[in-house]
Each structure stands twice: as structure tokens, then as C-alpha cells.
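Enquirer: Show me the folded form of this:
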Amino acid sequence: MQFSKTLKAISLALFASSSYAQADQLDNTKNWQTFETENFRVHFTPEYEKWALSSAREMEAVRTLVEQQQGRVLSEKVDAYIIDPLNAANGFAVPLSHKPYMALFATPPMSDSVISNSTGWQQLLVLHEYVHLVHLAQKSRSNIRSKIAGWYDLYDASQIKGERWVAEGYATLLESKMTGRGRLYNNYVESILQQFARQGALPSYSQLSNINNDFMSGSMAYLVGVRYLQWLEENYGEDTLDAVWTRWTAVKNRTFNQAFNGVFPQSAKSLYQRFIAEYTHQALQKEAHYPEIDSNLWLDLSGYVSAPSISPNGEHLAVVEKTRNDEETKVSLHVYKTEENAEAKKEFNEEVAKILKDDPKDIAAKAPKVFKRKQAYSLHQTNSRGINDPRWLDDDHIVYRSTSLSSANEFHQDLFIWQLSSNTVTQLTREQNLRRFDIADNGQTIYAERNRYGKSQLVKLSLNTNKEASIESELTAASLHHVYDFPRISPDQQQLAYLVSSLNNKWSLKIKNILTGKIATVPVPENYQFLSFPEWAKDGKSIFFVAGLDQQTKLYQYDFTVKELSSLTSGEQPITWPVFKDENELLHLAINDNGPDIYQLAIDNANKTTITDTTTNASVTSSLASSYKLEAADIIVDSSIGEQSNYGVGPQQGTITLGGNFYSASSTMLELGYKSGDVLGRFDWQAHISQDFSSNILSGGSASVRWHGWPVKLLAHGYQFKLKTNQQFEDAINLGHLKERGLFFEASYPMQFETLKLNGFVQGKVAKTASFDSHYFSVGLQQSWSLDKQNWALHQQFNTTFLQGEDDFSQQISDSSYQGNNGEFDMNAHFKGYGLGVSYLWANRSSEAGNILSLGGYSASLIQEKAHLNKLLTPELAFYSQQANDYEQMQAYIPVSIGKVFYRRHKMDKQEVIDSYGFTGTIHNDFGFTGITDLVINYGVAQVNPENQKSDTQGWIGISHQF
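Expert: Just a heads-up that it's a prediction; the model follows:
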């Protein structure tokens, strides 16, 4: 049970840091600073200083209010990292009871996000993540469990209780109660959930925490979870729900369900079913009062659909489609013909006629509401970078937003252009952090929102004939107080519509006269909450948008000529992304449980309702907030509440580490150690003792230290071990009891250019055995490159090392100098889910070295592969299965999700060939809390077939920490 909890803890930590999966790590070579207050340490780089110091003030305010509201507080100082690795709104918390920390992403959300309803992005984010810590990182009232958690990170993580919906739902509940905004009070969210309810598609209790291929499944823990928790409070009292959290941390160890069942009359699952029944009943009651929908289905799609855009000639519609399949998200930009698919209709009718001719009594299938329009062009994302917000430049070119990677290993949002006729893509901007945009002046001008270092502004770009876009002017100053979105140029190119949200204010729709600079505010419904998706009418005399009111969203039109606001839809459908097909026909998305579909609305025939209660005031009332309400959000730098200093080696967090290795060919071994480091991975060190308790085949100790605070990375590793080669589980060369100790140094310089990674290094090692002393000096290069076109991908890597060494044999008069090299070339590809890879690995030493290369054995904390270039570690073989001066390995394999199925051939000089085939996998994590960084898990099973010996089956699993 404890082992499964530990694996769950590892999974939790890996999930928490999954936002970094596209980037190796944060840039720990920058000038990191720390601002330390009474209860927080805030870490940041200089460009985020104002954001960071303001967040520190917000953290202290949030801590005080949460303590008042809950009577709970963290006794440990919290580390908060201010970062922006993806140029997107996000954040996470790691609720270790003795080492809590959180990461706050500076980029704010856009207007159509479910997290856009806030008093301010910084306040919302600080509150949500800190509540996670207070909720989940409370120390156990059991002294024993609490002390063990303080010593051992993975045990501490295994004590984090509750399902995902419990954690996310409760943080979302307090985010809303303490601000009067948030996802609980989001009309856009409510309209979607009511649509799901009417379809009977709200998640079951067992599905609530899931992230699967279903539309919006990952969001349900937040959106439905918070409403269920609110329902529990309303029906059974806030104190009853709060008692669950108190019972969680009791001396008696309880699961969430045990803590819940002790204070509620029924189980969480049973009460959830009642909640869903009531919620669905209310949604169905409301449905009875809706008039008939005026829109007609135009294109039936599935999955995540966004940003439809009509070509200038009206013949094509571009739309972004995202589908999730086996934890992989596929993103494509599809271009459909706008004309009806007469061919598909004809084929259907012919098929029906044939069926009835063959069997006149058969009942033919009904025709679909609309035949899917022909797909004319398709563009898939490259290297999982996404495709967003396409806009037509002309009938043959589409500009879209995607993620790019800078040489500093940072991600940025940039603009790209796709030429349909040639199917070529060109990058227009580099490292500009541009989000939504629009195109004007016959493609010569682009208006865009730019967000850098958490600051939002509107900018104007010029596009030259070489398809390069550069910033021409800044239309607004970069601001932490305002967020801009959806710039949309009018048909006459004279007016720019855009959305803007400021601290403690809702989104509002502005119209700026480009010539005069005059700005006007478009009236919207009184008491609105959600506002997004502006779209100009073809004649420029009115503007359309989507607004949320009374738990529903509607499509609205504001007519500038008569200065009148009208609603065009009933509110039953969750409407998004209106776009004009022609003067009178408007297309829009309508969300259902399978994802948005595209509908068509005839403006002249729409059931328009004039809105008389309008407003241009975007201020927010606090009526929905509880009595424990945060003060108004603000960006205030108060350096007096703390002290600023250089980050240095960072807050060092130490932990006991436990590792275990079972390799049926060689030995078993347990490893006990202590490891210390900081979250950025600037400075880390570890020490281990290793012992085979079953047969005492392998034992020893090792220590490593690493510094990554400079562009040049430094590593030192020392070890001492004893190996009984003749007592391993499988036969090997009988070298008796080998004793070896050594010291290894490495300096490396990694570089990255998009997916091309280079790492040059120099290494040195001195070692001593019973019979000789040795040392070598080596230089090498590691290189890798990949190209992923979604339907197919190619990955390649090449490593080579050249070394000069010398062995000092105690029984010889002269020393023996030698040269050698190690290398590996690997290439694999996949096409539509089917993969294949090949690799070639070699090592050779000059004849003066003697038989210095050995084949077999495994890597662990004690014996780390990079520190043993003369040991060719292969887990299915025992240490020193063979010795020689030349080695080559040829391998073919099929990649699968958790490893690879392989066949490999080992050829050691003129010795017998060894074939092996089976399955192997490796998990290597290099980010997170101390207990899981540098964690390596190896596993596999193989059939080993020596050339002249009987075959055997070998298996292995190893868990260790390796630098």
C-alpha cells in the first residue's frame, strides 16, 4: 500500500510540473533574486521584479485572510517562483507539509478563458495556489508521521490526500468566495455546465477527477467540483465541510472518504449523485422556457474547436480543431469549403436506394442534419507547438499564432503564415509574445496584443514583402494593471475594436478611432459578467459580441447608427466565436458535450430583443463575496515588508532518499542516501550508501555535487565499491573481488536551437583498484534533434566521446597509455501511431590499454554510467560478462508509450555474439521537489541468447537518484 502511495506521490509531482514538459528546465543561469517576507520567499528574475514584489504583498494578505477564515495556517515558510515558461496563464502548487512551494505564471488569461473572471490575475493566482497549500499541506497531528514526512520527501508526498476534484474544487471555491468572482460565478462556465446537464452528460463521481479524451474532462474537477462543494456547504453548513479537512490531518490516519463519511450523513459519491440530480432538474426547468433556437447546424464537429475564420472570397472557412487521444493532444488547422457537400448527399442517397432495392422491407437510416463540408486543406501543428487564432491574409494565406522556442530555451507566442497552395509555413515574428491579432491594410498591417513579463499592451506591426513582421508602434503602454484582447479592425480600416480588463473591473469593449485616437465604450447589458468574441458586421455599422448574464451567454449586436443594443439568441446554447459568412449570414460556435459545432444564423430572421438596460460601467460589486473578502486587487510594490537578496544556491531542501535495484543477471542492491537541492536545480548534492543484502555481491558508497548556476555546468562524483564478479546471479568473468574507488569531474555547455540540442563537455577521472591506478581525460559532444508533424515524426541523436587515458600497473615497470572513443547514433520515427527505431553503439580502445572495456551491469546511484566510460552497462547482462578493446551494439526497436520493444546484438571483439530481445523503459525526472529530481526508474525483461550457450530470461527494476 505504501509503495502504491509513493508511486502516486511521484505521479502527482510529475503532473504538477507537467507544464515544463516542453522546456527542459527554467534558465537557472539568470540573475535570480529572492524577496523574503515573514512567511514567504519569492524568487524571480529582474524583468519580473515588480510583479514579484507585488505578489509578495498579496501573499501576506491572502495568508492572513485564509487564517481568519479557516483557522489554519502553514508553519513553514512558502517558496514562490515567479516564472513565465509558456507565455500562457497557469500555475501550480506542490503541497509538501515541510517544504511547500508554488509557481506562479505571470501571463494573464484572455477574455474567453474560464479563469478570466477575476479581480486581477495576480490575486486570483496567489489565492488559488496558496489555498492548495493550506488545504493539502497541513502537517499531520501524528508526531511520528509528521517527523517522517519532514525527513523523507516521498513519504510526505504520499500523505497528500484526496482526489483531484477535492483539491481543485476547494481551491476554486475559496477563490470565488474570497473575491466574489472566479469560476463559481462565471456565466460562461455556467452556460456550458447547464448544456451538459440538459444532455445528461455531467461527469459521474468516478469521472470527476479524470483527464481523458472527453471534451472538457480535465476542467470538470474545477467547474463541477466547486459547485458540488458549494452545494454541500449550502445544505449541510460550512462547518460540516470544514470538519472533513480537520479529520484529514488527525492522529488517526484517514482517507478522504473516511474523513467525509464521519461528518456527512451519506458518502461523497451518494451526495454527489443527489447534487447532479438537482442541478440537472434546474437546468431542464430553465430549458422549458427557452424559445426555439434560430440557428441551424452548419458543420458538425467534435473535440475542442475554436477561432473560425472566413476567407475574403467567402469560399473557405478555417477552424482550429483539437482532439485528445491517449493523453496526446492533436491540433490541426482545417480549411473547409463553405458550399454544401452535394457529393456526400448524392452518395448517401445512392447508398439508401441500393439498400432498399436489395431489401425493400429494410428501414433506411435518416440523413444527417447537415452533410460535412469538404475539407480543402489541412495543417497539423509542428513539434506540439499548437495552432491558434487563424486570420486570412488573402485567399491563399492564413496567419496564425503558435509557440516558438528561443535560443535561451524560453517559449514565446509568435505569428506564422501558411500558404495554402504550396503548403509552406513561414515564421513572421520571433520572441514577440503576441497573442490575439487582426490584419489590416490589405495585409500590410497587423494589430495585436502583446504580453511580456505579465504586462499587456496593444501593438501595431508592419508586414513586409519578405513575410517578416516587425513592431511599428505601441498603441498602449505595457501594463500590469490592464489586459487587452481581441483587437478587431473595422471593414473601413478606420476603427479598432478591442477588449480591455483592468484590476477590479470586468472586461469592456472599446472602439478606437485610428485617425483621431478617440476611444468610445460599447454599451453592454446591465449586470453582465462575461464579455468576449467581438466581430464587426460586414458594413461596419454594428458590432457583435458574446456576453454572459443570468447564468447564460447570448449573442448581442450593437448598432452604431441607431445606438441600440439587441440580443439575437435565447441563451440556451453556449455561444462563442461569431464570424460573418456574408452580409446576413453569421456563423457561430455552440458548445455541447462533444465539443463545439458550427451553426448558421440569419441576422434578418433572428428573434431580436432590444436591450434597454445597458451600461458602459465595468466596475464589479462585492455582493457575491463572503464576509471573508480580500481587499481590492492592486499592483503595489512595498519593499518594506521584506528583504531582497541574490538567490545564490537557493533555499536548500534536504531529504532522505531510498533506492532499490533488482537485476536478475547481476545483483540486488538497496541504496540509502541524503539529497539536497533547490527547485531551480542550481546547486544540488547527494550522498549514498549501497548494499546488497541478499548475497553481498555489490556494495559501496558515493557522493555527487552539481552546480548549474552558470552557462557552463559543473559536476563532481566520487565513489567506492566492491564487486564480487564470480558470485553474480549469472556467469561472468571470474575476476574475484574487485575493489574500485574513483573521482569524476565534468564541465559541460548545453545549447538549444528550437529542437536541436547540443552539449559539449570535458571530463576527467582518476580511479584506483587493487592492481592499478588509472586516469583519463575526455572530450565529447551530445546532439539531438526532432521534427514532429503530428501524423509523423522523426527523432535523432548522436553522442561521441574521445578520451586519452593511462593505467599505472603496480607490477609493471612502465605505464600504459591509450586512446579510445565511445559513441552512439540513434534514429526513430513514427507514422500514424506506428513507430520504428534503430541504433548503433560503439566503443574501442587502442591495443596498449589491454582488455579495458567490460560489458554488462547496471547504472545506479553507486555506479553512474557517465562516470564509467570503460564499463558498457547493459542491464540484461552481468557485470564483466565479457572484456575486450572493441565493442559494437546494433539495435532495432519499436517505441511504445512506456518504453520500447527491442532486439539488440552485442559484439565484443572476437568473443561470442550475444543477442537479446525484450522490453525496456526508463523514466527520468529532472524537475520538482528534491525527492523526485534526478530520479531514474529503469525496468525491463529480456531473453538473452549467447552464441554458444543456453538462452535465459532476465528481468530488472531499478529506482535510484543519478546526476
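
Enquirer: switch to C-alpha atoms for all contacts and neighbour counts from now on
Expert: Fine.

Enquirer: Please report how far Arg41 lies from Ala632.
Expert: Per CA to CA, to the nearest Å, Arg41 is found 23 Å from Ala632.

Enquirer: and these two? which has more neighbours close in?
Expert: Set side by side, Arg41 and Ala632 show more neighbours around Arg41, with 22 against 12, by other CA atoms under 10 Å.

Enquirer: Here is a second sequence; please produce its structure as well for comparison:
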Amino acid sequence: MSRRIFSALAVLLALRATVLPFSLNRNAAHIDWRTAETEHFRFHYAKELEDAAGYIAGIAEGVYNDKIQRYNIKLPNKVEFTIRDDIFSNGWANSIENTMNIWVTDWDFPVRSTHNWLKDVVTHEFSHLVSIQSGSKLPSYIQGVVIGFQDYYNKPVQGDFATIIPFTGQPNWFAEGVAQYESERSGYDAWDSHRDMMLRVAALDNKLLPIERMETFAGISIDYEKGPYTQGFALTRFISARYGDAALIRLWAEYSRLHRQTMSGAMKRVLGKTDRQVYEEWRDETTARFAEQVKALGPQVYGQKLTSKGFYNYYPRWDHRDSGIFFASNAGRDDFRAPVRHLKLADTTKKEEERLEGVPGVRGQFDVAPDDSTFVFASARETDKNGIHKIDVYQRKALRDVPFFENKDPTEKRVTKELNAANPSYSRDGSKVVFVRAEPGLFRLCVAPVPEGRKLDPEEVKTIFPSDSLVRGKFGFNIYTPKFSPDGKRILFSYFDGETRNVGLINTDGSGFVPILARPYDERDPEWAPDGKSFFFSADSNGIYNIYRYTFDSRTIQALTNVVGGAFSPAVDSSGTKIAYINYDKDGFSLYLLKDVKPPAQPLSGAFPVHPQTADVEAMELSGKSEKYLPIPTRGILTPIVFGEQLVASNHQARNADTKWLIGASGYMNDPVLKNEIGAALLVETGKGIDYFGAHDEILSPDKESQFFLNVSNHSTAVTLSAAFARGNLTSSDTVRIRSVDGTDRDTLQTQNYALTFRDAQVSATYNLFDASAVGDEERASFVKLTGGYNWNDFNFYDL
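Expert: Take a look at the predicted model:
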């Protein structure tokens, strides 16, 4: 039975190892990690991210005192803050270890309006750290206690159980809602038009997620956003407005009481109502408010809905005959990965899926050539020499038959190499491509010719905007969805200047930049009219995203839709009279067709959109103040364990048996960059005295059951080095019949106690030979590891 305990300890430690982000990129051993220390933080970052790290340090120190004083808490030590960069945007805080991680590049996300990413994510994650620690029942490094019990195997009715009683365990809606709320208080986040859109559509369609679904990250990807994030933020703001801002602080304080295991209990104590009662108040008020908002909109103007499958359909592009529409769609998937498909507009008697045709190997952001012959698209399928994925622009032939065993498209051309390039778009003659490329903390606009061969000479890629002087010392300047003008001489694009998202115009040689639209709204997705005299775009001018037309000569703006959800990403046909666009409705982001392009009968009405007005941040100078990073494990988690097991009964009729209790703990320590990790666990039997050491020449006495496990791993080089040691001591007893030898035929029964002690040690070295991603609709990681190691073990048997 103790073997089960040992296995559980091994799994508990192995779970931590699975989160190390080094499985495919050879441990990122090429990175020159640096460490710089400020008053309240230790920042760890790649040397090339030093400027961004200084900006992040300024944000973190700027919000530190406000959050610490607000929650009346003292952190156990300086926060270990790791700064990374990759092909995704993310951030997380570990309140147990007092650590933070953020990724600096702001890749666009379809369910959020545009904010200053670094200001928001730093404040959001630090608010997690402070608020969750304020709600911890014991020191933050003790995450909970594991309690378990195991019946003997031949008991008629088994009664096994194992559980963890957490010391931190708040519902996700409250944790995420408070983090967003705290960032809003600092001016770095806001209840924006995207969140309002998702909540409005769900409320009016009676599809708000119940409070139970808001507590966890479950279901399809869009529910992740709608539940803990969007609804969590809305409910948190409701509690603040209805019960006072201080109620949020009191809820964390009440939750920190040792006996308090549910947020509902904390809310009943602080607010006088359970979480369900507060949720119902919020739900009813929210639904009523949105119903009034829709009444004020006036006559609604929509196009015809073309899709019902998938919650993420985006980037519509007309084919050259105007007989169909290419678009990215995640139909049949639970995440946001969206392969490109073609929808035929004729044959409307056929089912939707019968009119759809997939485009092999093309996914996400794309454009189609004017004659439909090829596609350009962004993909992260290739890696650099260090095994790190980079987003690049590729070209492929369109709508071709793919052989069953084809591994790579022979028509594919690579337009960029290791540039982190995205949002590609063709010129009208198909000879050039415009795209954006990411640098740490900002994006740049680039133009390149379509390569004649398989690859493009990097010298032919021209960066045209912004100039170094415009963005020097600034972070958060982003560029999106650039489009060539019909004559190929100008480029329209959306950009974020650190405060608002606007529409700009520039010549293809980089001269003559003009902010065409720079109003206090979120203005995005510009699309040229065929004659080049106007363009279409999406904006939240009335608090709801709609499609508008801007005319250059008159400098006038006309609304073309009036929707309840939100209208995005317009694509106009060659006649200029039909617009394919994306409309957010009850099914998510759906494809619509507006056949008659004309303004609504009356001006749009609604609420004024809210956008954060952020304060300037003074970057901290880290150059010359940093030191080489030392991967020393300093932070960890300790989990006490109490486990009971019953000795095997002597026969199947037995109803009772002696109970054996073991106590101990599991824990691990690591360094902030996760280069070195130490994990250990120990359980020992209680109730047999305190002489745990030295008997029978064993370090731990064999008459008491015990389990010990130690694992050490190092990821500092391209070769992963690991070592593990396990020792187990299992005790048991047998009933032995001793036959009489004196002829009296009187046998006796005797109990024989014994112990089995085993030891096992392993060392290994692992190296990833290569890393690649396969083509097709699914991204499949294909890698081969070279591993060598040594294993030693022995066993001893003791009569006790």
C-alpha cells in the first residue's frame, strides 16, 4: 500500500517539472541573462531586453506602494521579476513564490480593445501577487496541506480518500476581476468596448455564464475570456459600486481566515449575501441596462449572416470574381486557431459546410493575390539556430490538390526570415508585400518584393515606419493590418501610439506620414475603396464597434452599420457596393455580407467609449547596473502531508485493523528563470517512538515506514542534466503457523514483522536533436531527443 504513497510523491514533484518551458528549444541556453535590482524588485532579462526592462522597472516601482498600502501587506522579500519575449503575449504571477513573469511584445488579441500592454500587464500581475498574498491563510510558501487515508486491500468496503486543503484558492473570477480592477484604478486598463460587447451579447441572449463556470478556466477558449475575465471584471466592478471599494479589500481579509474555505462564505460575512445572491443582483441589473442601451440605438443595420460555425471567423478577403470570400475560421475547434477557408456565395440552397473549401496549410492572418493564384500568410513553423520559433511571412499557391503523403508544399516561398513578421498584405499588382515586424516593445512597418525564387534576400526588406527618433525611449507603439492603395503608392494601417488606436497613411517609401484618424476612439481595420478616394474602417465611436467610411476629399465620416454586438474587419468587393465584414453575435465572431452600402437613416447613438488615459512612466536606467544572472534556487513551495493507512487484515471477515499514520512534506525550490530545480518529499511513520535514525545500519530506521524522494535538474546548457534518488521502507507483518515437532500435534501461530528497504538512484543527460513544426491545419511538434543515463538500485530485507 505504501507503494501508492511513493508514487503519489513522485507525481507531485513531476508535475512541477512539466511547466518548465524548455522542452523544445534546447533550454534557451544561448540567452545571456542579466539581473538588475531596484528597491522592491529583482529583474531578470535577456541582455537585448535591457531597455524594455528599464521601462518595466519604472512601471513596477510606480505601482508598488499604492498596492502594498491599499492591501495593508508586507511582501516576504523582493519580487523576483522575469522578463521574456516570444511569439505570444502573456504574463503570470506566482503568489506562493513571490515571482512574476511577463512577455514584452503586444500581439493583437481579438477579444480585447487596445491598451498599453506593458503598463497593463505589469500592474495586473503585481495586483495578483499582492491581493492573493493578502488572502493567504498561512505564509505564502505553504500552499496547503495534503490529507489522505487508505483502507487495507481486503476490507469488504473500501474507504480511501486523498485531498488538499488549500491555504490559497480563491475563485478565478475574483482573482482576475480584482487584477483588472486594480489596473483600471491605476489608469492602465478600462472597461473597454470589447468587454462591453461580449457581456452585452451574452446578457441579451440569456447566455451569461453561471457563477460556477466563472470560478474556473473551463470550456472553449472564448469562455475563458467571457467567464473569469470579462464577467469577473464586471462583477468585481459591480461589488465596488454597490458595496463600496473597501468591500473588495475586506473580502480578501475575510478569505484569509484559516477556517474560511469558500468565497461565498466570505461574501456572506462581508456583504451579507452569498456569491449566488450577489451574482443574481449583478445579472439582473446588467441585463436591464443593456436592454435600455439597445432601445436607444434606433433602427439597426446589419448585413446577411453567412456563417454559423465557429466562434472565431476573421480577415475576410474577396476572391477576384467577387463570387466568394476567403476568411480564417476556427469552425470545429475549441481554440482561436483558424485555418483559411473559401465560402462560395452562389448555391445558397446547399448547406454552409458544403459551400466551404479549405485552403491547405494557411492559417490566421493572410491575404490573397489579386488573381487568387497565391496567398501570403504569417506562420511560426520555423525556428532559428537556437531552436526558438519566429513568426515569418510565407507565400503559397492557392486552392491546389495536396498529395496525401506530401510533407512540405513545393510551391511555398519564404518572404522573411526570423523577423517576427505579421499582418502581410499584397499590393494590387501582386508584386510587393507590406507587413509589420515586432521588436521588443514596438512594431515597425516594412515593404518587400515577392521573391522570384524560394527565398527573399533580407537586404530587400525595407523598414519604412516609424523612425527611430519617433519611438526612441517609447514602448507600446504597435502597427496592425497595413493595406496598399489601389495605385500601390500609399499604405493605410492601424496603429497604437501608447494611448489610442488610430488610422494612419504613409507613402510606400516611408515619407509623408499622416494620422488620418486620431480621435479618442478605437479605430482599426482600414480597407481601401476600389477607386482609392475613400476607405472603410471599424470604430467604437458610440461605444459599439461599427463599420464607417472616410472620404478623403470631404474628410467626412459616414456610419454604414448600426449593430448590437460589434462590426469589424470590412472587405469591399471590386464594385465598391458590397462589404463582407465580421460581426460579433451570439455565435461569436461571424461572417456577414452587407449588400447595400449606405449610411443608416439616423445618426448612431450610444455610450461614449472608455479608454485608459495613462500617466507617463519614467524608465529606470539599468545599463551598467546589471550583473550576470546566477541560477540559484531561492524560491519554493512547502506542502505538509498527513497520510493514514490500515494494516492488512488477517482474513476477509475482519472489520478492524491497526491504523498506521505517516506525516511529512513535499516541496521544491527553483531559481526565477527556471534553470535549476530541486524537489524533495519525505514521509515517516508516527506512533512508534522517536528513534528514527541508525537502527540496522540504516540512516532511517527500518522498523518505521518511510518514503524519501529527491530530484535535481539543471537547464543552464543545451543539455538537460538530471539526477534523482528515492528510498522507501515498507513495513508489514505475516501470521506464521509453527508446527509441533514433539508429537503433540499442537501448532502455534506467531506474528512475523519485517521491513523491505529499497534505494534507487538515476542520472541522465538529454539533448534535443532538432525541432520542427509540421504543415497543415494542425501544428504538430516533431522532435527527437538523445538521452543517456545510469541507474542503480538495491534492496534489503529485515526481520523486526
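
Enquirer: buried set for the longest helix along the first structure?
Expert: Longest helix in the first structure by number of residues, with DSSP state H as the criterion: helix 49-70. Residues of helix 49-70 of the first structure classed as buried: 49-63, 65-66 (neighbour count, 16 or more other CA atoms under 10 Å).

Enquirer: counting contacts, what elements does the helix or strand just after that helix pack onto?
Expert: Tracing the chain past helix 49-70 of the first structure, the next element assigned as helix or strand by DSSP states H and E is strand 78-83. The contact analysis (3 or more CA pairs under 8 Å, 6 or more residues apart in numbering; DSSP states H and E) places strand 78-83 of the first structure against strand 40-44, strand 101-105.

Enquirer: Could I get these in JSON lines, plus columns for distance to Val126 of the first structure?
Expert: JSON lines is the format used below for these (distance: least, CA to CA, whole Å):
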{"stretch": "strand 40-44", "distance to Val126 of the first structure": "12"}
{"stretch": "strand 101-105", "distance to Val126 of the first structure": "7"}
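
Enquirer: what's in contact with stretch 417-437 of the second structure?
Expert: With contact meaning CA atoms under 8 Å, 6 or more residues apart in numbering, stretch 417-437 of the second structure is reached by 87, 365-370, 376-378, 383-384, 390-393, 438-439, 443-450, 458, 479-488.

Enquirer: Flag every buried residue along that stretch.
Expert: Under the neighbour-count criterion of 16+ other CA under 10 Å, stretch 417-437 of the second structure has 417-418, 420-428, 430, 432-437 buried.

Enquirer: cool, stretch 386-401 of the first structure as well?
Expert: Going by 16+ other CA under 10 Å, stretch 386-401 of the first structure has these buried residues: 386-393, 395, 397-401.

Enquirer: Which pair of those residues spans the longest distance?
Expert: Spatial extent of these (CA to CA) is set by the pair Gly386 and Asp395 at 22.5 Å.

Enquirer: Give the equivalent position in the first structure for Leu445 of the second structure.
Expert: In the first structure, Leu445 of the second structure lines up with Leu458, judged by TM-score structural alignment.

Enquirer: what about that match, which helix or strand?
Expert: Under the criterion of DSSP H and E, Leu458 of the first structure resides in strand 455-463.

Enquirer: Just tell me what Ser574 of the second structure corresponds to in the first structure.
Expert: Match for Ser574 of the second structure (TM-score structural alignment): Asp582.

Enquirer: Could you count how many residues lie near its match?
Expert: For Asp582 of the first structure, the count of nearby residues is 14 (other CA under 10 Å).

Enquirer: go on, Ser511 of the second structure?
Expert: Per other CA under 10 Å, the neighbour tally for Ser511 of the second structure reads 12.

Enquirer: hang on, it in a helix?
Expert: No - per DSSP: H, G, I helix; E, B strand; the rest coil, Ser511 of the second structure lies outside any helix segment and is coil.

Enquirer: Quick check: the nearest residue to Lys554 of the first structure once chain neighbours are set aside vs Gly314 of the first structure, distance?
Expert: Counting by CA to CA, 6 or more residues apart in numbering, Lys554 of the first structure lies nearest to Gly571, which is 4.9 Å off, once chain neighbours are set aside. As judged by CA to CA, Gly571 of the first structure and Gly314 of the first structure stand 28 Å apart.

Enquirer: Show me which of those two is the more surrounded one.
Expert: Taking other CA under 10 Å, Gly571 of the first structure and Gly314 do not tie; Gly571 has more neighbours (22 against 15).

Enquirer: follow-up on the earlier one: right, and out of the buried residues of stretch 386-401 of the first structure, which lies closest to Phe802 of the first structure?
Expert: Of all these, Phe802 of the first structure sits closest to Gly386, with 39.9 Å by CA to CA.

Enquirer: Wait, that closest one touches Ser402, no?
Expert: Yes - using CA atoms under 8 Å, Gly386 of the first structure is in contact with Ser402, at 5.4 Å.

Enquirer: packing partners for the strand holding Leu458 of the first structure?
Expert: With contacts defined as 3+ CA pairs under 8 Å, 6+ apart, the packing partners of strand 455-463 of the first structure are strand 445-452, strand 469-474, strand 482-489.
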